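Participant: Here is the input, now give the coordinates:
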Amino acid sequence: MPTPDPIDHRIDPHAPATIGERVTRILGVVARDPVARAELDMARVLEELRLLGAQPIEDCTPEEARRQPSPADAVSSLMAKYGIPESDDDVTTRDATYDSGGERLGLRIYRPAAGAEPRPIVVYYPGGGWVLSNLDDYDASARAIAGRAGATVVAVETRRAPEHKFPAAHDDAVAAYAHVLEHAADFGGSPDLVAVAGESAGGNLALNVAIAARDRGLTPPTHLALIYPIAGVDMTAPSFKINEFARPVNKAVIEWIFGHALMSAAEKDDPRLDLVGRADLSGLPATTLLTAEIDPLRSEGLQLGERLREARVVVNGVDFEGVAHGFFGMGDLVRHARTAQDIVGRDLSAAFAVDGRGIRVGRAL
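Facilitator: As a prediction, this is how the structure comes out:
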């Protein structure tokens, strides 16, 4: 029996579920499809990604996967179909470069129009599993952080696997952070008010940058914002089982990522990858940690929060039900994404405040 097309492109994106959407959800529940647990706005984005022709990443070569429609493309497509204009975030951008190991790599600087300089700076590492990392695909996330935190966001390009395997991206991430500290005035900011944020594999990079800053005597970040980070290597964790066939990221995708990013399976023992099992997490700044229900990385994200608290790090952990990995930048369509962006912006703003730095703000929802 063919699956009905659940999207009526004439409806408002926030309208109740159509008959087709209801039937699809019932079929998904019967088949134990993790996407059947998605909120309607999230499910519509995932369905649009399918309609755009995205194939399972685990069935693609890295080159094929990079050419595929992305979740950001699905959001843009739905916004065009619904006639929704892009958000007027009043954030301007310009591109720059930094040096890592003799190679010039890209930076994209996001500056909100409101507020006077010097502004705080957020060094942001996009996702993509160290293989698909792309500044364009994560543009909405960087813009949202800049607008809500009132900070200059410097989004960082790192070398990608399999052309440059582990630890190339990790080395680049630290080099980019050191570059921002050295050139903070050029970005209209202060080296004493620099936070670090990252999404998925970028969340892993962000946490490793904070650890490197502690161990190498660099100015420590004011705050950490970790958005469904890759924090471990145990693929028998509960969320890997529950979300084995989730979209757009599932167990096979994470296996594909490690397969392309690492020289050998033995590298999984490196504490930069097994953060929850082998890393020293003491002495790190207060952290905002977001996880998503329909995400194989959920269990290790929750475990990371526990490990950080055991290390006496202040953590504001928020777990979002009904959304999938990658939801953070979908604020124009997904309501939980807007809430997540508000939380990150609020926590960063509080950390940047002279009297509020390091103090836990907000509550887990």
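Participant: going forward, measure contacts between C-alpha atoms and count neighbours the same way
Facilitator: Will do.
Participant: Could you give the separation of stretch 152-163 from the chain centroid?
Facilitator: In this view, stretch 152-163 has its centroid 13 Å away from the chain centroid, taken as Cα atoms, centre = their mean, to the nearest Å.
Participant: How far does that stretch stretch from one end to the other?
Facilitator: End-to-end span of stretch 152-163 (Cα to Cα, to the nearest Å): 31 Å.
Participant: May I see the buried residues of that stretch?
Facilitator: 152-162 (16 or more other Cα atoms under 10 Å).
Participant: need those in CSV with distance to H336, can you?
Facilitator: Listed next are the buried residues of stretch 152-163 as CSV, based on distance: Cα to Cα, whole Å:
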residue, distance to H336
T152, 24
V153, 22
V154, 24
A155, 23
V156, 25
E157, 27
T158, 28
R159, 31
R160, 30
A161, 31
P162, 33
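Participant: One more sequence to fold, the one below, so I can look at both together:
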Amino acid sequence: MTRLAALLAGTALLTAPSAWAQAEPTIKDRLDGAVSTVTGSPMANLDVDMKHVLDALKKLDPKPIPGLSPQDARKQPSPTDGVKALLTEQGKPTAPEPGVTTKELAYETGGGSQKVRIYTPDDATDLLPIVVYYHGGGFVIADLDTYDATPRAIAKGAKAVVVAVEYRHAPEAKFPAQHEDAFAAYKWALANAKSFGGDPSKVALLGESAGGNLATNVAIMARDGNVEKPLQVVAVYPMAGTNLDTQSYKDNASAKPLDKPMMAWFYDQTVRNDADRADPRLDIVGKADLKGLPPFTVVTAQIDPLHDDGKMLSDKIKAAGGQVTYRDYPGVTHEFFGMGNVVAKAKEAETAVIGDLKATFGGTATGSTGAK
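Facilitator: Alright, predicted model coming up:
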């Protein structure tokens, strides 16, 4: 049997079973997986659910980000659009799941007013725990609408008020504007918690990608600035270092939806000069003091240039005496978190994070250091 025939027989696109049912691979899925394996593409490791999202996104014809202006990059189809396109293909509704109410508010920063979107479970009665959420997009693209799914899932699952934060984007506002805004939003949430039904004594931080960087930095700034520390930080595939030559950058240089050239473009848009790349706020794993931080949950995806950023962040917090729960998910890519309605491992990851948050808010967090 040839190598291609063997792959088509069933080895491609099949990963370890998940607690949630995955789609069955089609003949096309197996063929695509076999070709990726033969050509050495990192996408050979995709699980079938993740592949279907990326296939739907590809049909929307997104242009390579590094060849675009920031303004045009912000107009490109996103993985969120891929999820919606897949749901449409499957004949399923694309409207947000019921059970969560939103309202728009604003906070003040050095750069003026920025939006926050408050997500509240419909069955809320008393003051609820708060999760301050920072979206991704490399500090340059995306917004609250692009990253709507995660705060909805967290609000509903964790029975918490989620404060989703908008912040100034690069290159119009260069680093460290995003970090200044993120900390201002955190202090605003503490000061105004009761006005939107939140309990200021039970606050956690959660961020994805660039937002994972911001959430980590807000915890550091709270520690250093004598501001009430969050109870927990959840960093999902965080931008935690400026070294673009880690093993995961090499292994996933051509991965989708995030590749190495795209990450280089994000940093080029964000920094003012080369010295910024060595700033502890960007090079967290290389330069930041990680002692005395609250418990962390770090989530990584196998097929992601940022995989090793997250793993190094987990390891260095642990080495600094901190408590970390590290969760790594095979077969999925950057941006999988929040796709729980179409990707089984995303649902698994979201459920695990919700469990971590509920344990923290309930006072039963153990600070596990085991990978799952």
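Participant: Once they're superposed, tell me the TM-score.
Facilitator: TM-score for the superposed chains, counting by TM-score structural alignment, normalised by the length of the first structure: 0.93, backed by 351 aligned residues with a Cα RMSD of 1.4 Å.
Participant: Just the ones of the buried residues of stretch 152-163 of the first structure in strands?
Facilitator: 152-156 (DSSP state E).
Participant: and which of those is nearest I19 of the first structure?
Facilitator: A155 (41.3 Å; Cα to Cα).
Participant: So the closest one is in contact with R143, correct?
Facilitator: No: contact between A155 of the first structure and R143 fails when scored by Cα atoms under 8 Å: they sit 9.8 Å apart.
Participant: Name the residues contacting each of the two.
Facilitator: Y110 (Cα atoms under 8 Å, 6 or more residues apart in numbering).
Participant: wait, A184 of the first structure sits on L193?
Facilitator: No: if you go by Cα under 8 Å, A184 of the first structure and L193 don't touch, sitting 9.3 Å apart.
Participant: which of the two has more neighbours?
Facilitator: Ranked by neighbour count (other Cα atoms under 10 Å), A184 of the first structure and L193 place L193 first, with 24 against 20.
Participant: Return the residue of the second structure aligned against that one.
Facilitator: For L193 of the first structure, the aligned residue in the second structure is K202 (criterion: TM-score structural alignment).
Participant: mind checking the SS state of that match?
Facilitator: strand (DSSP: H, G, I helix; E, B strand; the rest coil).
Participant: any idea how far it is from G211 of the second structure?
Facilitator: 20 Å.
Participant: against the second structure, where does the lengthiest helix in the first structure fall?
Facilitator: Counting by DSSP state H, the longest helix found in the first structure is helix 335-352. Counting by TM-score structural alignment, helix 335-352 of the first structure falls onto residues 344-361 of the second structure.
Participant: got the contact list for the matching stretch?
Facilitator: Residues contacting stretch 344-361 of the second structure (Cα under 8 Å, 6+ apart): 18-22, 49, 129, 153-154, 157-158, 202, 204, 231-232, 234, 297, 299, 327, 329, 332, 336-341, 365.
Participant: residues in the second structure aligned with stretch 43-57 of the first structure?
Facilitator: Using TM-score structural alignment, stretch 43-57 of the first structure pairs with 51-65 in the second structure.
Participant: what's next to that stretch, contact-wise?
Facilitator: 29, 73, 76-79, 81-83, 85-86, 256-257, 262, 265, 342.
Participant: Can you name the two of those that sit furthest apart?
Facilitator: D29 and W265 (30.8 Å).
Participant: counterpart of L273 of the first structure in the second structure?
Facilitator: Match for L273 of the first structure (TM-score structural alignment): L282.
Participant: All the helices of the second structure, in order from the start?
Facilitator: According to DSSP H, the helices that the second structure contains are 3-6, 27-39, 48-59, 70-73, 79-89, 149-158, 177-192, 210-224, 247-251, 260-270, 284-287, 307-319, 344-361.
Participant: between these, which one is nearest to P98 of the second structure?
Facilitator: Among those, helix 149-158 sits nearest to P98 of the second structure (Cα to Cα), with 9.1 Å.
Participant: who does the closest one touch, helix- and strand-wise?
Facilitator: strand 100-109, strand 112-121, strand 161-165, helix 344-361 (3 or more Cα pairs under 8 Å, 6 or more residues apart in numbering; DSSP states H and E).
Participant: For G138 of the second structure, which of these is the nearest?
Facilitator: Short answer: strand 161-165, nearest of those by Cα to Cα, at 14.7 Å.
Participant: against the first structure, where does that closest one fall?
Facilitator: Under the criterion TM-score structural alignment, strand 161-165 of the second structure matches residues 152-156.
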